[in-house]
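Novice: the following block contains a protein sequence and its predicted model.
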Amino acid sequence: MFERWKKKTVNKVEVKAPLTGQAVPLSQVPDEAFAAGHMGKGIAIEPSEGRLVAPFDGTVAHVIKTKHAVMLEEKATGLQYLFHIGINTVGLKGEGYTSHVSIGDSVKAGQTLIEFDIDTIKAAGYPIVTPVIVTNADELASDVEGHTGSVTAGSDSVLSITLNS
């Protein structure tokens, strides 16, 4: 009888920016795999500072050997994220990147994951735009919405994710 007054719970997750810079749609990333959403849903950030931080408490699921990318799993939701610093930067073989985490590490929001030298990446001819991808959104989320514009790491929301109920 009182079903219509029952509050519906919508599980929504806000993901803070892992970088300071300019958030842009994935479609603007100069790599078809990211731009077309083949890697997953998300956003990209053109960083103005060379520091990637954890946007939430989580666990390091993977660190790419060349240190240009890291995957985190959010403890509260099970969502997994890929942070890929630059495009085709695997070619740098780790030059200009310093990883501060290892697979299995627990991380806290705001903790530095990777430091990188923007000038080194640009001098090598690689774009520094950094895709932020929810790799398992198809399994766990009904909607992933990106927020563009100027962002500050750990402060501004770049993704709103509606979880499957």
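Specialist: That came in fine, so what should we check first?
Novice: C-alpha only now, for contacts and for neighbours.
Specialist: Noted.
Novice: show me where this protein has strands.
Specialist: For the chain, the strands defined by DSSP state E occupy 12-16, 21-24, 41-47, 51-53, 58-63, 69-74, 80-84, 97-99, 106-107, 112-116, 130-134, 141-146, 149-151, 157-163.
Novice: take the one below as the second:
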Amino acid sequence: MFSRWKSKQEEKHAVVSLNIAAPVSGQAVPLSEVPDETFAGGHMGKGIAIEPTEGKLTAPFDGTIAHVVKSNHALILEHASGLQLLMHIGIDTVSLKGNGFISHIASGDEVKAGQTLIEFDLEMIRSAGYRTITPVIVTGSGEDLPEVDCHYGAVSVGQSSILTVALQQ
């Protein structure tokens, strides 16, 4: 018996799935439920939103912090595969200018799954009149965007899979 050798072209298009764990505990809902057209319309990419029950955002996988927004309400985490995940705490929370957010990371940091990235004060955000719903989005556009399956319902940080992403290898 002999095995079939894959050509370089076939190897190039192998698909691997990446399961992305919940970065916050709460209720996972479709992006269409986010009260912001940029997110709800999928203009930032495909993903899910979580209505958080606690104010702690953690790394859903090992990766590198590609960018932290100056006001600490959002960041982009990059996986070794090149996939980038945008995590945006709340809607219009940039207006808080960082009040209520404590970042434990900086751009370029290597992080491990489960590591605390940002702590945020849910009550302070709500009392300031902002929604705490947190979009979690696989960024990209057009043909670059991988296939993304979303998993809705109650989620626990680090334990529940919220997204399954098909990566081209």
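Specialist: Okay, I see it. Just so we're clear, the structure is a prediction, and the values are computed from it rather than from any experiment.
Novice: rewinding a little: tabulate the strands of structure 1 (a markdown table), appending distance to G91 of structure 1 and mean neighbour count.
Specialist: Shown next, in a markdown table, are the strands of structure 1 (distance: least, Cα to Cα, whole Å; neighbours: other Cα atoms under 10 Å):
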| stretch | distance to G91 of structure 1 | mean neighbour count |
| --- | --- | --- |
| strand 12-16 | 29 | 17 |
| strand 21-24 | 23 | 21 |
| strand 41-47 | 19 | 26 |
| strand 51-53 | 19 | 23 |
| strand 58-63 | 16 | 20 |
| strand 69-74 | 13 | 23 |
| strand 80-84 | 13 | 23 |
| strand 97-99 | 12 | 19 |
| strand 106-107 | 27 | 18 |
| strand 112-116 | 14 | 20 |
| strand 130-134 | 15 | 26 |
| strand 141-146 | 28 | 17 |
| strand 149-151 | 28 | 17 |
| strand 157-163 | 28 | 21 |
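Novice: any idea which of those gets closest to D31 of structure 1?
Specialist: strand 130-134 (10.0 Å; Cα to Cα).
Novice: mean per-residue distance, the closest one to structure 2?
Specialist: Following the fit onto structure 2, the mean deviation recorded for strand 130-134 of structure 1 is 0.4 Å by mean Cα distance after the TM-score superposition for structure 1.
Novice: could you tell me where that strand falls in structure 2?
Specialist: With TM-score structural alignment applied, strand 130-134 of structure 1 matches the range 134-138 in structure 2.
Novice: to the chain's geometric centre, what's the distance from that stretch?
Specialist: A distance of 4 Å separates the centroid of the chain from that of stretch 134-138 of structure 2, by Cα atoms, centre = their mean, to the nearest Å.
Novice: among the strands of structure 1, which is nearest E32 of structure 1?
Specialist: Closest among the strands of structure 1, using Cα to Cα: strand 130-134, at 11.9 Å.
Novice: run through who's touching that closest one.
Specialist: 26, 29, 34, 39-47, 79-87 (Cα atoms under 8 Å, 6 or more residues apart in numbering).
Novice: mind redoing it with 6 Å?
Specialist: Residues from elsewhere that reach strand 130-134 of structure 1 (Cα atoms under 6 Å, 6 or more residues apart in numbering): 40-45, 80-86.
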